[in-house]
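Trainee: Dropping the sequence and predicted coords here.
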Amino acid sequence: MNRQEKAQIIEQLKEKAGRASIAIVTDFKGVTVEDITILRDNLRKNGVDYQVVKNTLARLAFDSTDHSELADKFKETCAVALGYDDPVAAAKTVSEFAKSNDKFSVRFASLEGKYLDTEGVTALSKLPSKEELLGKALGTMNAVPTNFVSLLANVPRGLLNVLTAVKDQKEAA
């Protein structure tokens, strides 16, 4: 690989890292190509890029981004998962793959400039997704007016029941 190719890889990685909300560094030593392909497909479905990088190139690329705290930690075999929209989806996919494959592991990550260790990535993967959180918030917001309308509808209904009972009582007398 010549100097120009290396500079191009650094620029591409720097651009991707600059846009990413989360960068997860993984160790893939001993994982088969077929398994990595499955991981890449799953990550791609969630809008996440997965790239194997040389440590020196990754250090140079990450040094001037929001994820600069990762630059000094690249050692041995590394690959980076870069998530752009939903950081929870990236963490879930990588963590699930790590559970199913003994040779694959999550080393550390950076979430919008904050360092996360392996436990932090695992904790992030257990959070509900963005869509689930939005659905719960919308359900809560919808419940308040619905309950208010039901409450207001019960007032005339109660009055109607009282009037019906008075009418029935007078007819019986």
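Mentor: Perfect, I can see it now.
Trainee: Only C-alpha atoms from now on, for both contacts and neighbour counts.
Mentor: OK.
Trainee: mind checking how far residue 79 is from residue 43?
Mentor: Distance of residue 79 to residue 43, given as CA to CA, to the nearest Å: 13 Å.
Trainee: list residues touching both of these two?
Mentor: Counting by CA atoms under 8 Å, 6 or more residues apart in numbering, the contacts common to residue 79 and residue 43 are residue 50.
Trainee: Tell me where the protein has helices.
Mentor: 3-19, 33-45, 55-62, 87-100, 118-125, 130-172 (DSSP state H).
Trainee: so can I have JSON lines of the ones you listed showing mean neighbour count?
Mentor: Formatted as JSON lines, the helices of the chain follow (neighbours: other CA atoms under 10 Å):
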{"stretch": "helix 3-19", "mean neighbour count": "16"}
{"stretch": "helix 33-45", "mean neighbour count": "14"}
{"stretch": "helix 55-62", "mean neighbour count": "20"}
{"stretch": "helix 87-100", "mean neighbour count": "20"}
{"stretch": "helix 118-125", "mean neighbour count": "18"}
{"stretch": "helix 130-172", "mean neighbour count": "11"}
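Trainee: Alongside the first one, take a look at this:
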Amino acid sequence: MERAEKDALVSTLNGVFSDAGVVVVTHYSGLNVAELSELRRDMAEAGASFRVTKNRLAKRALESTSASEITDLFTGPTAIGVSDDPVAAPRILAKFAKANEKLIIRGGIMGDTVLDETGIKALADLPSLDELRGKIVGMLNTPATRIAGVLAAPGGQVARVIAAKAEQGDAA
């Protein structure tokens, strides 16, 4: 890799570390190409990305960011999972790591908060942003549904009374 390519990669990684909602650092030793492809596909479907990094270049990229505290995680065969949604990347990586013990979650960072493996797994257990939005909409709709039911009930009762009187009139 030429110096210009390295500088471009450092610049790209610097942007990733500065702008991402969450960065998860993993070790991927022993994963084959098919497994890595499956993981990348799952991450892409969730709006996240997974890339293998060169440790020395990643450490250089971390130097001028608020994520510099995770520099010590970059040893051995390292890859990062990145997403804007703080739950997407941790959820997919934790699920994959549970099914495949060759992927080891080392830690990561969310904003200015450094996370260890336990913190990443705690993020993975949280509901996604879309799920939370759905719950909020459901909570907002519930009172409206109840109000409509209460308002419609008297009209329905009057209609049933009239129908009952009409049946009594027909029977007589």
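Mentor: Okay, I see it. Predicted model, so just to flag it, every value in this text is computed and none were measured.
Trainee: before we move on, the earlier item: ok, which of the helices of structure 1 comes nearest residue 74 of structure 1?
Mentor: Nearest of those to residue 74 of structure 1, taken as CA to CA: helix 55-62 at 5.4 Å.
Trainee: pretty sure residue 113 of structure 1 contacts residue 63?
Mentor: No - at 11.8 Å, residue 113 of structure 1 does not count as touching residue 63 under the criterion of CA atoms under 8 Å.
Trainee: Give me the common contacts of the two.
Mentor: residue 69.
Trainee: quick one: which of the helices of structure 1 is nearest residue 27 of structure 1?
Mentor: Closest to residue 27 of structure 1 of the helices of structure 1 is helix 87-100 (CA to CA; 9.8 Å).
Trainee: Pull the distance from the closest one to the chain's centre.
Mentor: Centroid separation between helix 87-100 of structure 1 and its chain, computed with CA atoms, centre = their mean, to the nearest Å, is 9 Å.
Trainee: ok, now how distant is residue 166 of structure 1 from residue 95 of structure 1?
Mentor: From residue 166 of structure 1 to residue 95 of structure 1 the distance is 67 Å (CA to CA).
Trainee: returning to what we had before: could you export the helices of structure 1 as TSV, including distance to residue 71 of structure 1?
Mentor: As requested, the helices of structure 1 are exported to TSV (distance: least, CA to CA, whole Å):
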stretch	distance to residue 71 of structure 1
helix 3-19	11
helix 33-45	23
helix 55-62	4
helix 87-100	20
helix 118-125	17
helix 130-172	28
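Trainee: Now check structure 2 for the residue matching residue 47 of structure 1.
Mentor: Superposed on structure 2 with TM-score structural alignment, residue 47 of structure 1 falls opposite residue 47.
Trainee: Which residue is the nearest non-sequential neighbour of that match?
Mentor: Distances taken as CA to CA, 6 or more residues apart in numbering put residue 83 closest to residue 47 of structure 2, at 6.6 Å, once the chain neighbours are dropped.
Trainee: Enumerate every residue touching the one you found.
Mentor: Taking CA under 8 Å, 6+ apart, we find residue 83 of structure 2 in contact with 20-23, 47-49, 89.
Trainee: related to what we said a few turns ago, gap between the match of residue 47 of structure 1 and residue 66 of structure 2?
Mentor: 23 Å.
Trainee: same deal with residue 8 of structure 2?
Mentor: Note on residue 8 of structure 2: its distance to residue 66 of structure 2, by CA to CA, is 20 Å.
Trainee: do the same with residue 102 of structure 2
Mentor: Counting by CA to CA, the gap from residue 102 of structure 2 to residue 66 of structure 2 is 29 Å.
Trainee: just residue 74 of structure 2 next, same as before
Mentor: The gap separating residue 74 of structure 2 from residue 66 of structure 2 is 16 Å, by CA to CA.
Trainee: Looking only at neighbour counts, state which of those two leads.
Mentor: residue 74 (21 against 15; other CA atoms under 10 Å).
Trainee: give me every residue that touches residue 69 of structure 1.
Mentor: Applying CA under 8 Å, 6+ apart, we find residue 69 of structure 1 in contact with 63, 110, 113-115.
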